[in-house]
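Trainee: Build the 3D model from these lines:
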Amino acid sequence: MGPYEISLFVLVLLVVTLGSGIWIMASLVIVGLVSQYIIADFSFVKMGTISATIISRNSMSWELSAIPLFIWMGELLFRTRLSQSMFEGLTPFVNRIPGRLLHTSVLGSTMFAAVSGSSAATTTTVGRITVGELLGRGYDRALTTGSLAGAGTLGLLIPPSIILIIYGVIAEVSIIRLFAAGVLPGLLIAVLYSGYIIIRATLNPDIAPKRDVTYSTCELLSAARKLLPVIILMAVILGAIYSGVATPSEAAAIGLAATIVITLILRQLSWDVFYDSLKSAVKVSAMITSLVVCAAVLASSMSYVRLPQSIAEIIVDLAPSEFQLILLLAVFYIFLGLFLDGTSITVMSLPITMPIVMAAGVDPIWFGIFLVIMIELGQITPPVGFNLYLLQNLTGDSLPRVARATLPFFFLLCLGVAILYAFPQIVLWLPQVIYG
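Mentor: Reported below is the predicted structural model:
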């Protein structure tokens, strides 16, 4: 088969298996094995040997052990009152900013993202506090919903990010450098969100009802104390990683231990909370790690049937510039985001796109951050945008209404990508400073 025939065969096979409704991880394995059998003409024995070796090697990946630990930590935080305390602590500090409490969704999501690594956990945990408070005080409904949907996606970008761990494992890129690279882009997007809220509130003050409340120094100090648990967790996790004291997996264990200690000290950790959080973490972790391992089978199969090389040949024939390539990949990932979740997009696409990106000379660290932001766009894009469904449940609004409210933040994310493309050092500077 030529490059066009190989690409078309794999694409059709992937569409058919996914469209059949079977599990995504099963689809990945089926596509890989059928491609090996038909295109590479491997025997069943050889296919079994290759698959067993790949599954065994990837199942024992030390880097993947960070995923269940970070997920469990997020589940514990979700089931305690730390999010409520965080909202109460942020309230006095945003009182004088145009938009006032609308910024608590952005700031709260930014802080919680630094200890959870999950968009869903960030959106749900922050949203169950801020949505009721803001709507009850008369804040603009669309901006309340949209700002939380957009800010919730920061859980994918700001370290410790589970998606960045998956990307690092599959693409064989330093996870520590990826974590460092995600900090400034995450803060940039948070600033874009808050800046948009400030502009909207300045042009139309009615979206954020004014309350003549002043806070004394003692009240500000009391509010700051309520932020301490989350700040301590951020310092423990990120400090352990960036100081070189711990690897991401070790930092995950340290962060989990710190979370348990803090919740015990605050008397918020009951047996029910412990059991429910552990059960949920096991389910989610099993799903994610199974996808990663099955994606490794697909990636290996694609290399045997020379799919990346085939697609690379097609792209070389098109002779796109670097900008055109990135634009093409952006459209590709936004399209995938219409139908798939972030983990599935990452594990399914990287075996194909990573060789192309490397051949084009795109920095793999920069591309990792670009990929995560593309996945963030998918989180707030119907019909499968997961954050939209979370906000639908939290607000009681229809899905189209939630999607319309989120649209400005979709374009703000696109603006963030454009800025990062124009100024790639926003991504690359911190890893270079810390690790050389």
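
Trainee: switch to C-alpha atoms for all contacts and neighbour counts from now on
Mentor: OK.

Trainee: Give the next helix or strand downstream of the strand or helix carrying Ser7.
Mentor: Element membership for Ser7 (DSSP states H and E) is helix 3-19. On the C-terminal side of helix 3-19, the nearest following helix or strand under DSSP H and E is helix 24-38.

Trainee: same for that following helix, what does it pack against?
Mentor: Under the contact definition 3 or more Cα pairs under 8 Å, 6 or more residues apart in numbering; DSSP states H and E, helix 24-38 sits against helix 3-19, helix 44-59, helix 271-304.

Trainee: Distance check, Gly239 against Thr80.
Mentor: Plainly put, Gly239 is 24 Å away from Thr80 if you go by Cα to Cα, to the nearest Å.

Trainee: got it, and Pro320?
Mentor: Computed as Cα to Cα, the Pro320 to Thr80 distance reads 51 Å.

Trainee: So between those two, which is more surrounded?
Mentor: Thr80 (18 against 14; other Cα atoms under 10 Å).

Trainee: Quick check: that one touching Leu266?
Mentor: No: in this structure, Thr80 is not within contact of Leu266 by Cα atoms under 8 Å, at 9.7 Å.

Trainee: Give me the secondary structure label for Ile97.
Mentor: With DSSP: H, G, I helix; E, B strand; the rest coil as the basis, Ile97 sits in coil.

Trainee: and for comparison, fold this next one:
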Amino acid sequence: MDALIALLLIVLMLVVLGSGLWIGLALLGVGVFAMELFSTRPVGDAMVLTIWGSTSSWTLTALPLFLWMGEILFRSKLSEGMFRGLSPWLNHIPGRLLHVNVIGCAIFAAVSGSSAATCATIGKITLPELKKRGYPDHMAVGTLSGAGTLGLLIPPSIIMIVYGVAANVSIAKLFMAGVIPGILLAMVFMGYIVVWALRNPQQVPAADAHVGLLAKLYEGRHLLPVVALIIVVLGSIYSGIATATEAAALGVAGSLALAAIEGSLSWRKFYEGLGSAVRVYCMIGLILAGAAFLTLAMGFIGLPRHLAEFIGGLGLSPFALMLVLMGFFILLGCFLDGISMVVLTMAVLLPTVQSAGFDLLWFGIFIVLVVEMAQITPPVGFNLFVLQGLTKREITWLARVSMPLFWLMVSFVMLVYFVPGIITWLPGLMQ
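Mentor: Just a heads-up that it's a prediction; the model follows:
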């Protein structure tokens, strides 16, 4: 009976999502349907209490603030300065300026929290410049596609905030847990560029004229504002001076101040950035509210408990369970965005992963990594949509040039499974 109910709800969900209805409303609708038919609990008061509880969390306040900070930086000249600051230092590394994609995304990820914002901002800066200098399109776009996903992993990360609220895990510890994996994954991407450049030296344009150390340092001044903002935001969290929400407010104030100092802040850009952040947060908030109510409805029906019992009854080893979950999230990512994936599945999966012995902090970074993969898998890979808007290329071509980075991320997930200290060591220092 439970299997039939689950199948019915899944089919209904796919039909409603396929109709084009907003994801949040689709989740609410399926939840109402489930509670009305399969539960005796009154729907009205349950919906009101659940929606209010899921959207009034003080911790969640960090989300719109980090979104706004990313929008301010997206509209300022701070991001352009990164290319000028990084370029002279990369001339003699195999792959040369292709590394700007990775390093630029890693730096911007540390102040934006959004994969799409990171990919779009760095892409607008680097793609025209790399094309003008003769770098192959497939490498310029492919490395940007993969490196853009660092916006989810390198803190502050919007999806980490959502997971922390859903799983009741410290957001400050999640942020710390993402630092080392984020840096290592960026180094993996750079290693891929080095190997490709050594195997295809004829496709790499000649180096620019040699620049002396003093000239490099002078150009490096363009990196100082962004680095200062990273230190303020992340330093305030890790030192214990500020919570994630307070640090997000500091980040907004800092990005507004830097944009004003450099002269790129106008009232028009201020309103555009604020309006865009509000729209994105309203979308996320509606998804969170819908998913919370659907989770409540499934709880009353008993599906999460039965699913956990079913998976537990399969007798899967932790490694096999990890592989199953990775495949499940990659498949889910073909149809849903990352935030929807997290809020839809956490209530169902958390009892199972806890009974399997997974640390919830480790599992949070694992979720972020597999959601990163989903960002570059068609048909609903958000980074692919962003790149399609930037390059006007077909989605199939974009997916194909992103595949090497996808498989690198799969390998990286294997690494953090067998060496969990990569994730847990740094937050463990807070104990």
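
Trainee: any common contacting residues for Thr80 and Leu266 of the first structure?
Mentor: When Cα atoms under 8 Å, 6 or more residues apart in numbering defines a contact, no residue borders Thr80 of the first structure and Leu266 alike.

Trainee: Closest to the centroid, which residue in the second structure?
Mentor: In the second structure, the C-alpha nearest the mean C-alpha coordinate belongs to Leu152, at 2.3 Å (Cα atoms, centre = their mean).

Trainee: contacting residues for the equivalent of that one over in the first structure?
Mentor: Under the alignment (TM-score structural alignment), Leu152 of the second structure pairs with Leu156 in the first structure. Applying Cα under 8 Å, 6+ apart to Leu156 of the first structure gives the contacts Ala113, Gly117, Ser118, Ser119, Ile162, Ile163, Leu164, Val372, Glu376.

Trainee: Let's see that with 7 Å instead.
Mentor: Leu156 of the first structure makes contacts with Gly117, Ser118, Ser119, Ile162, Ile163, Val372, as judged by Cα atoms under 7 Å, 6 or more residues apart in numbering.

Trainee: Tell me the one of those nearest Thr343 of the first structure?
Mentor: Distance to Thr343 of the first structure across those (Cα to Cα) is lowest for Ile163, with 6.6 Å.

Trainee: If we ignore the residues flanking it in sequence, what's nearest that closest one?
Mentor: Leu156 (6.2 Å; Cα to Cα, 6 or more residues apart in numbering).

Trainee: how much space between that neighbour and Ala120 of the first structure?
Mentor: The gap separating Leu156 of the first structure from Ala120 of the first structure is 9 Å, by Cα to Cα.

Trainee: Same check on Leu82 of the first structure?
Mentor: Per Cα to Cα, Leu82 of the first structure is found 17 Å from Ala120 of the first structure.

Trainee: neighbour-wise, which of these two wins?
Mentor: Leu82 (23 against 20).

Trainee: Trace Val194 of the second structure over to the first structure, please.
Mentor: Match for Val194 of the second structure (TM-score structural alignment): Ile198.

Trainee: so that match touches Leu101, yeah?
Mentor: No: if you go by Cα atoms under 7 Å, Ile198 of the first structure and Leu101 don't touch, sitting 11.2 Å apart.

Trainee: So for the two, which sits in the more crowded spot?
Mentor: Neighbour totals were compared for Ile198 of the first structure and Leu101, and Leu101 leads with 26 against 19 (other Cα under 10 Å).

Trainee: give the contact list for that one.
Mentor: Thr91, Val94, Asn95.

Trainee: do you know how far the residue mapped onto the second one from the second structure is from Gly104 of the second structure?
Mentor: Okay, so that is Val94 of the first structure. Structural alignment (TM-score structural alignment) places Val94 of the first structure against Leu90 in the second structure. Between Leu90 of the second structure and Gly104 of the second structure the distance is 12 Å, computed by Cα to Cα.

Trainee: Gly302 of the second structure matches what in the first structure?
Mentor: In the first structure, Gly302 of the second structure lands on Arg306 (TM-score structural alignment).

Trainee: Now for that match, how many residues are close by?
Mentor: For Arg306 of the first structure, using other Cα under 10 Å, the count is 19.

Trainee: any idea how far it lies from Ala296 of the first structure?
Mentor: Look at Arg306 of the first structure and Ala296 of the first structure: by Cα to Cα, they are 15 Å apart.

Trainee: and Ser114 of the second structure, what does it touch?
Mentor: Applying Cα under 7 Å, 6+ apart, the residues contacting Ser114 of the second structure are Gly151, Leu152, Ser157, Ile158.
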